[in-house]
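*Asks:* Below is the structure, and that's it, no one-letter string:
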């Protein structure tokens, strides 16, 4: 506690407030340094804190430490950054997956499709024999009912759609398909054409890719595993804000 200075005659000097002021500034400085020690330090934060403290200590007009963050929207100086966008993004991506899952279950499509989630978005996976005859790329007539259900689902999303064709490692060499590249690509293209030409979707949203046998989900060592690798993926592409961090 500051002691009052007195004149030689025992009266007050008139400068007593300086001791109280200096004590207060010291306490404030210690307080803010302590709080900042708990924060995530980066160069921008250090610069902001330094400028704010200089303003306070010099007695100049300006923005205080707390006002700086409120007015500019920068991350708080105290504590771990709260990335609200990231929190919302995770929620949005989860919502999209939940919507697809609920739709599949409601329409009893579990035996026909699988749903997966990866860093690109939500994948609706179909075995090739649901859509195509062996070694062919023309859509089977009875496959269009399931594509129509998927169409009603993707119509509820504004996201881009990528259709990916995959095969097993059995080679193919026909007049129409010289390799599994051509077969997988043709299958993906025909699914895209169905959505665009038959169901009226904007073609800008859609793209097709064929990967042949080069992105298997299982070793090509049994008939069951090969059947798993022969598939068509309909990927609902997550936006940057929907992607998990």
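*Replies:* Arrived safely. From a predicted model like this one, the values you see are computed outputs, not experimental measurements.
*Asks:* Could you use CA atoms for every contact and neighbour count after this?
*Replies:* Will do.
*Asks:* tally of neighbours for residue 92?
*Replies:* Residue 92: 18 surrounding residues under other C-alpha atoms under 10 Å.
*Asks:* Test my guess that it contacts residue 242.
*Replies:* Yes - at 5.3 Å, residue 92 and residue 242 qualify as touching, with contact defined as C-alpha atoms under 8 Å.
*Asks:* which stretches of the protein form helices?
*Replies:* Using DSSP state H, the helices of the chain run over residues 16-37, 43-58, 65-72, 84-106, 128-131, 144-154, 180-193, 223-229.
*Asks:* Give the buried residues for the third one.
*Replies:* Just to be clear, that refers to helix 65-72. Using 16 or more other C-alpha atoms under 10 Å as the test for burial, helix 65-72 gives 65, 68.
*Asks:* One more: the last one?
*Replies:* Using 16+ other C-alpha under 10 Å as the burial criterion, the residues of helix 223-229 that qualify are 226, 227, 228, 229.
*Asks:* wait, isn't the third one in contact with residue 219?
*Replies:* No - checked against C-alpha under 8 Å, the pair residue 228 and residue 219 is beyond contact range at 9.4 Å.
*Asks:* Using CSV, lay out the buried residues of helix 223-229 together with distance to residue 25.
*Replies:* Formatted as CSV, the buried residues of helix 223-229 follow (distance: C-alpha to C-alpha, whole Å):
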residue, distance to residue 25
226, 74
227, 74
228, 70
229, 70
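*Asks:* sorry, back to before: could you say which of the helices of the chain is packed most deeply?
*Replies:* For these, average neighbour numbers computed from mean count of other C-alpha atoms under 10 Å are highest in helix 180-193, which has a mean of 22.
*Asks:* List just the nearest of the buried residues of helix 223-229 to residue 149.
*Replies:* For these, the minimum distance to residue 149 (C-alpha to C-alpha) is 21.9 Å, reached by residue 228.
*Asks:* Just list the residues touching that closest one, thanks.
*Replies:* Each residue near residue 228 by C-alpha atoms under 8 Å, 6 or more residues apart in numbering is listed here: 127, 217, 218.
*Asks:* out of those residues, which are inside strands?
*Replies:* Mapping the contacts of residue 228 onto strands (DSSP state E) picks out residue 127.
*Asks:* Pick out whichever of the buried residues of helix 223-229 sits closest to residue 202.
*Replies:* Of all these, residue 229 has the smallest distance to residue 202: 29.4 Å, by C-alpha to C-alpha.
*Asks:* And here is the other one:
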């Protein structure tokens, strides 16, 4: 019998393409794209206005509480909220101090004019001395220096959208034996005389939201209730949104970085 022909077996080896068609590179690419997106967000925030930064940071901190805050002055679907930042208050403080120094009559009184930035806003205080500086002694009538200073302040404050609060204070010395007119009435009358002069020089009627007379209840020098500087008028330029201002820093950028980090895929 003839020998049977052996079948020929051909073994084909498939070349590997797993590295090209696998999914490992996609994870690395996704990480790269996420990192680039985070970088662009941070660069955009660093070059955006304070209003945009405030709106973005507020949304990340509390999405529901700041849902109506807009990063623009244009009317949109939500309520427009303008923010007076601590930077703006600092600029206003510097401008007022420069204008006071520029006036010779007021420059000599610079130690009796205190301008400070507080969490509530910019506080401007007119401090009396033992002879009376801004008001005639025992009266709500403004002196020449008081009128000049309030005219200057009125010209600047009228340009602001911020609300104003005016306070009157006295020292602990009893005004008189007349029970019908005391330090309470005097402090309130002095605050109102300041309000009237400010409004005569441009401050809007609805810009002054409160006028208060505290008598001697909020002493500036508690260790000496009779110190002349306890007699003072205080004008508060309130933060426009009514909330305490944040100190200048990287809060907004930090919020963006934290959000980007949370959104990045886990390896």
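*Replies:* All right, it came through fine. Quick caveat, the model's predicted, so the values are computed rather than measured.
*Asks:* Provide the TM-score value for the superposition.
*Replies:* Comparison of the two superposed chains (TM-score structural alignment, normalised by the length of structure 1) gives a TM-score of 0.62, and 195 aligned residues with a C-alpha RMSD of 3.8 Å.
*Asks:* now the contacts of residue 228 of structure 1 in JSON lines, with distance to residue 141 of structure 1?
*Replies:* Shown next, in JSON lines, are the contacts of residue 228 of structure 1 (distance: C-alpha to C-alpha, whole Å):
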{"residue": "127", "distance to residue 141 of structure 1": "15"}
{"residue": "217", "distance to residue 141 of structure 1": "27"}
{"residue": "218", "distance to residue 141 of structure 1": "29"}
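*Asks:* Who wins on neighbours among the contacts of residue 228 of structure 1?
*Replies:* Among the contacts of residue 228 of structure 1, residue 127 has the most neighbours (other C-alpha under 10 Å), with 18 neighbours.
*Asks:* Tell me how many other residues crowd the nearest residue to that residue once chain neighbours are set aside.
*Replies:* Ranked by C-alpha to C-alpha, 6 or more residues apart in numbering and with sequence neighbours excluded, the top spatial neighbour of residue 127 of structure 1 is residue 231, at 4.4 Å. Residues contacting residue 231 of structure 1 under the criterion other C-alpha under 10 Å number 26.
*Asks:* Contact partners for residue 231 of structure 1?
*Replies:* Contact analysis of residue 231 of structure 1 by C-alpha under 8 Å, 6+ apart lists 125, 126, 127, 128, 165, 166, 167.
*Asks:* which one in structure 2 is aligned with the last one?
*Replies:* For residue 167 of structure 1, the equivalent position in structure 2 is taken to be residue 170, counting by TM-score structural alignment.
*Asks:* show me what contacts that match?
*Replies:* Residue 170 of structure 2 neighbours (C-alpha under 8 Å, 6+ apart): 183, 186, 187, 214, 215, 216, 219, 230, 231, 232.
*Asks:* what's the distance between the residue nearest to residue 127 of structure 1 and residue 209 of structure 1?
*Replies:* Computed as C-alpha to C-alpha, to the nearest Å, the residue 231 of structure 1 to residue 209 of structure 1 distance reads 12 Å.
*Asks:* Common neighbours of those two, please.
*Replies:* Jointly contacting residue 231 of structure 1 and residue 209 under the rule C-alpha under 8 Å, 6+ apart are residue 165.
*Asks:* follow-up on the earlier one: show me which of the contacts of residue 228 of structure 1 is closest to residue 81 of structure 1.
*Replies:* Of all the contacts of residue 228 of structure 1, residue 217 has the smallest distance to residue 81 of structure 1: 38.3 Å, by C-alpha to C-alpha.
*Asks:* Now which residue in structure 2 aligns to that closest one?
*Replies:* Residue 217 of structure 1 maps onto residue 220 in structure 2, by TM-score structural alignment.
*Asks:* what's near enough to touch that match?
*Replies:* For residue 220 of structure 2, the contact set (C-alpha under 8 Å, 6+ apart) comprises 229, 230.
*Asks:* In structure 2, point out the residues matching stretch 91-101 of structure 1.
*Replies:* Going by TM-score structural alignment: stretch 91-101 of structure 1 matches residues 87-97.
*Asks:* average distance between the matching stretch and structure 1?
*Replies:* Stretch 87-97 of structure 2, aligned to structure 1 and superposed, deviates on average by 1.8 Å (mean C-alpha distance after the TM-score superposition for structure 1).
*Asks:* contacts for stretch 171-180 of structure 1?
*Replies:* The contact list for stretch 171-180 of structure 1 (C-alpha under 8 Å, 6+ apart) reads 135, 167, 183, 211, 212, 213.
*Asks:* give the contact list for the residue most central in space within structure 2.
*Replies:* For structure 2, residue 85 is the residue whose C-alpha lies nearest the centre (C-alpha atoms, centre = their mean; 3.1 Å). Contact partners of residue 85 of structure 2, counting by C-alpha under 8 Å, 6+ apart, are 50, 239, 245, 246.
*Asks:* Just name the closest of those residues to residue 146 of structure 2, please.
*Replies:* residue 239 (25.1 Å).
*Asks:* my guess is that closest one contacts residue 118, does it?
*Replies:* No - taking C-alpha under 8 Å as the definition, residue 239 of structure 2 is not a contact partner of residue 118, at 9.6 Å.
*Asks:* Please identify which of the two sits among more neighbours.
*Replies:* The residue with more neighbours, out of residue 239 of structure 2 and residue 118, is residue 239; 24 against 16, by other C-alpha under 10 Å.
*Asks:* Show the contacting residues for the more buried one.
*Replies:* By C-alpha under 8 Å, 6+ apart, the residues touching residue 239 of structure 2 are 83, 84, 85, 120, 121, 122, 162, 163, 245.
*Asks:* In strands only, show me the residues you listed.
*Replies:* Taking DSSP E, the ones among these that sit in strands are 121, 122.
*Asks:* show me the contacts for the counterpart of residue 184 of structure 2 in structure 1.
*Replies:* Residue 184 of structure 2 maps onto residue 181 in structure 1 when the alignment is built from TM-score structural alignment. The neighbourhood of residue 181 of structure 1, defined by C-alpha under 8 Å, 6+ apart, consists of 210, 211, 212, 213.
*Asks:* and if we set it to 6 Å?
*Replies:* By C-alpha atoms under 6 Å, 6 or more residues apart in numbering, the contact list for residue 181 of structure 1 reads 210, 212.
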